[in-house]
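> no sequence on this one, just coordinates:
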C-alpha cells in the first residue's frame, strides 16, 4: 500500500511457513531482488490406461488431478546495479521507512569502485536455497511456502531448483545468477477431502429455496447437525429463519 502510493513497484514475496496448516505467521518472508519477467503454469490430469487384447486403442479412466505447478526465474546480482533483495522475519510488511529507502536506492547512481572487489552472489543464493528447500530435522520436511505477487497466490512446496551463474569476477567467483524454481501446489488433507466431497460442511454451499424447503432441514442435511440454522440465518441477514422467500439464494458457510 505504502509503496503503491509512492510509485514503487511491488516485489514478489515468498512466505516460508513452519507447518502445512499455514495457520501460524510465516517464519520468514523473501522479497525478491527483481520481479520475474514471466512464469509458466502447468496443470496435469492423470489417467489409468487400459487396453483390451486385440484392440488398437486404449481406454482412459480418470485417476486424479495433480496440484498446480508453476515455474519462475529469479535473478540475483551483486554488482550494485540493482538494489538487493530482502529477507524479513514474519510477514515482511513494508514500512514507510522501507519505501523511502527503496526510493533512495532507486535514485542512487550505480557507481562501482574500480579498485574494490565486488561481492559474490553465492551467499544470497545459498540462503535463498536453504529457505526454500532446507530440510527441517524437527518436522522431517522441506519448507511450506506461499507465493504472493499481485493477485497471484499459491500455497506450495519447492519441487526443483536449477542455478545458472552468468557473470564472474576475475577470480571466477559469480556476481550474477539465474535461479529457475518449480513449485508444486499443496493443500492439507482436510481441505483436499472437503473439495472432493461436494456435500462437505467444510465448504461453502449455495441453495435456491424451492417449494416446501425449510432452512432448518437444509442446514441439517449439509452440516449433519440440526443446530446451525440460526447461524445460517444470521449469515444471510435474515430477520427470521422462518422468513425465507421462494427462489431466494441462501449461502451455507463452512464450519470454523
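That came through, no problem. The structure presented is a predicted model; accordingly, all values stated were derived computationally and were not measured.
> Going by C-alpha atoms from here, please, whenever you check contacts or count neighbours.
Will do.
> Check the separation of the first and last residues in stretch 47-61.
Taking CA to CA, to the nearest Å, the first and last residues of stretch 47-61 lie 5 Å apart.
> what residue lies at the spatial centre of the chain?
When CA atoms, centre = their mean is applied to the chain, the residue found nearest the centroid is residue 154 (2.1 Å).
> now that one: how far from residue 250?
Distance from residue 154 to residue 250, by CA to CA: 29 Å.
> so what's the residue of the chain most remote from its centre up against?
Relative to the centre of the chain, the most outlying C-alpha is that of residue 54, 47.3 Å out, by CA atoms, centre = their mean. Residue 54 makes no contacts at all, as judged by CA atoms under 8 Å, 6 or more residues apart in numbering.
> then this one, side by side with the first:
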C-alpha cells in the first residue's frame, strides 16, 4: 500500500441502523480491512407459469423482479504483513477475531429492542461512484446499497501458536432491500394487478395482507409459496413479502 494512498483510499463500509429508513447515526459500523478484488451482483426476474390445460408454450408474463443479491469476499488478516511501519506506529490494527465480532455485531446479531438484525447500508466510493458505477448501467441507481445480510461463511486459513486466527475470508451475501414505493416507481407500475411488496409489521397475517391487496384472503397459500415461507402463520416483523399478480377470475 503506497504511503500517498493512506488517507485517500475509500474502504467498503457497512453501517447498521435500527430503523428501516436508516436514519440517524448507525448503531454499528464495519469497515473492510482490504477492499474486495471482485464481487458478484445478480439480477433476477420471475415470470408466471402458463395456465390452462392443453395450452401451448409461449412467452410467460413478467411477475416481479427479485431483490438484487450481492456476494463479496472480505479478507481479514492479523499478520500485519500488508501494513507499513508508520501505520503500525500510529494506529492499532484489530485482530481477526475482533474484526469478525464487529462484522457479526453489525450485520448478523439480533438487537434486543427491535428483535432482529440491523438494517444495513453498504457503501463503497463517493456519491457519483459506489455500486452504481461499479455495476454499470444495470446496477443500483443509488450510490449505496440498502440491504440485509442473508448469510456469511467464515473460512479460517491460518492460526497463531495460541490458536488465535491470523487469516480469514468472509464470504458474505447481502439481499437488497428497497422501499416499496421507490421499487414501484422504478418499475413504472401502479396497477393493483401488478406485483406489490409489503414489509411485515407486528400483528400482520398473510390472509389479512392478501385481503388488503387482492380483496380476498384466498391466495395466501400461493403467496406463501412464492415467498418460500415454511410457516405462514408466524410472520417476522421487518420481513419483506412479494405479492404477485393473480387472475381476478380466480379470486375467492
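On my side now, so go ahead. All values derive from a computational prediction rather than experimental measurement.
> So the residue nearest to the centre of structure 1: helix, strand or coil?
State at residue 154 of structure 1, reduced to three classes by DSSP: H, G, I helix; E, B strand; the rest coil: strand.
> What sits closest to the counterpart of it in structure 2 if chain neighbours are left out?
Aligned counterpart of residue 154 of structure 1 in structure 2: residue 145 (TM-score structural alignment). Sequence neighbours aside, residue 122 is the residue nearest to residue 145 of structure 2 in space, at 5.0 Å (criterion: CA to CA, 6 or more residues apart in numbering).
> before we move on, the earlier item: isn't the match of residue 154 of structure 1 right up against residue 123?
Yes - Residue 145 of structure 2 is within contact range of residue 123, at 6.5 Å (criterion: CA atoms under 8 Å).
> Next, show the common contact partners of these two.
With CA under 8 Å, 6+ apart, residue 145 of structure 2 and residue 123 have common neighbours residue 131.
> all helices of the stretch 151-256 of structure 1, in order?
All helices of the stretch 151-256 of structure 1, identified by DSSP state H, counting those that start in this stretch, fall at 189-196, 215-223, 229-235.
> Looking at those helices, spot the one closest to residue 5 of structure 1.
Nearest to residue 5 of structure 1, of all those, is helix 229-235, at 35.1 Å by CA to CA.
> What residues in structure 2 pair up with that closest one?
On structure 2, no counterpart of helix 229-235 of structure 1 exists by TM-score structural alignment.
> In the stretch 101-250 of structure 1, what residue spans correspond to strands?
Secondary structure of the stretch 101-250 of structure 1 (DSSP state E, counting those that start in this stretch): strands at 144-149, 152-168, 174-185, 205-208, 249-252.
> which one of those strands is the most hemmed in?
strand 144-149 (a mean of 21; mean count of other CA atoms under 10 Å).
> ok, and what's touching that strand?
10-20, 132, 153-158.
> Around residue 19 of structure 2, how many other residues sit close by?
Neighbour count of residue 19 of structure 2, defined by other CA atoms under 10 Å: 14.
> Name the nearest residue to it, ignoring sequence neighbours.
In space, and not counting its chain neighbours, residue 19 of structure 2 is closest to residue 119: 6.5 Å by CA to CA, 6+ apart.
> which position in structure 2 aligns with residue 165 of structure 1?
Applying TM-score structural alignment, one finds that residue 165 of structure 1 aligns to residue 156 in structure 2.
> and residue 8 of structure 2, how many neighbours?
Using other CA under 10 Å, residue 8 of structure 2 has 8 neighbouring residues.
> same thing with residue 40 of structure 1?
Close neighbours of residue 40 of structure 1, defined as other CA under 10 Å, add up to 10.
> In this structure it contacts residue 68, no?
No - in terms of CA under 8 Å, residue 40 of structure 1 does not count as a neighbour of residue 68; the distance is 10.6 Å.
> got the contact list for stretch 157-170 of structure 2?
Under the criterion CA under 8 Å, 6+ apart, residues 73-79, 95-97, 152-156 lie in contact with stretch 157-170 of structure 2.
> swap the cut-off to 7 Å and go again
Here stretch 157-170 of structure 2 makes contact (CA atoms under 7 Å, 6 or more residues apart in numbering) with 73-79, 96-97, 152-156.
> Make TSV out of the residues you listed and add distance to residue 168 of structure 2.
Formatted as TSV, the contacts of stretch 157-170 of structure 2 follow (distance: CA to CA, whole Å):
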residue	distance to residue 168 of structure 2
73	10
74	8
75	6
76	5
77	7
78	9
79	11
96	7
97	9
152	12
153	10
154	7
155	5
156	4
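> And those residues, which is closest to residue 198 of structure 2?
Closest to residue 198 of structure 2, out of all of the contacts of stretch 157-170 of structure 2 and judged by CA to CA, is residue 152, at 25.6 Å.
> and that closest one, what does it touch?
Applying CA under 7 Å, 6+ apart to residue 152 of structure 2 gives the contacts 170, 171, 172, 173.
> Reformat these as CSV; add distance to residue 186 of structure 2.
Below are the contacts of residue 152 of structure 2 laid out as CSV (distance: CA to CA, whole Å):
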residue, distance to residue 186 of structure 2
170, 32
171, 30
172, 27
173, 24
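> now the strands of the stretch 101-250 of structure 1 in CSV, with distance to residue 49 of structure 1?
CSV is the format used below for the strands of the stretch 101-250 of structure 1 (distance: least, CA to CA, whole Å):
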stretch, distance to residue 49 of structure 1
strand 144-149, 33
strand 152-168, 26
strand 174-185, 24
strand 205-208, 34
strand 249-252, 39
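> Out of those, flag the one nearest residue 58 of structure 1.
Closest to residue 58 of structure 1 of these, according to CA to CA: strand 174-185, at 29.2 Å.
> What's the average distance for the closest one when superposed on structure 2?
By mean CA distance after the TM-score superposition for structure 1, the fitted strand 174-185 of structure 1 averages 0.7 Å away from its aligned residues in structure 2.
> Which residue numbers in structure 2 does that strand align to?
Aligned using TM-score structural alignment, strand 174-185 of structure 1 spans residues 165-176 in structure 2.
> Chain neighbours aside, what residue packs nearest to the match of residue 165 of structure 1?
Among residues not flanking residue 156 of structure 2 along the chain, residue 168 sits closest, at 4.3 Å (CA to CA, 6+ apart).
> Over to residue 96 of structure 1?
Nearest residue to residue 96 of structure 1, sequence neighbours excluded (CA to CA, 6+ apart): residue 2, at 6.4 Å.
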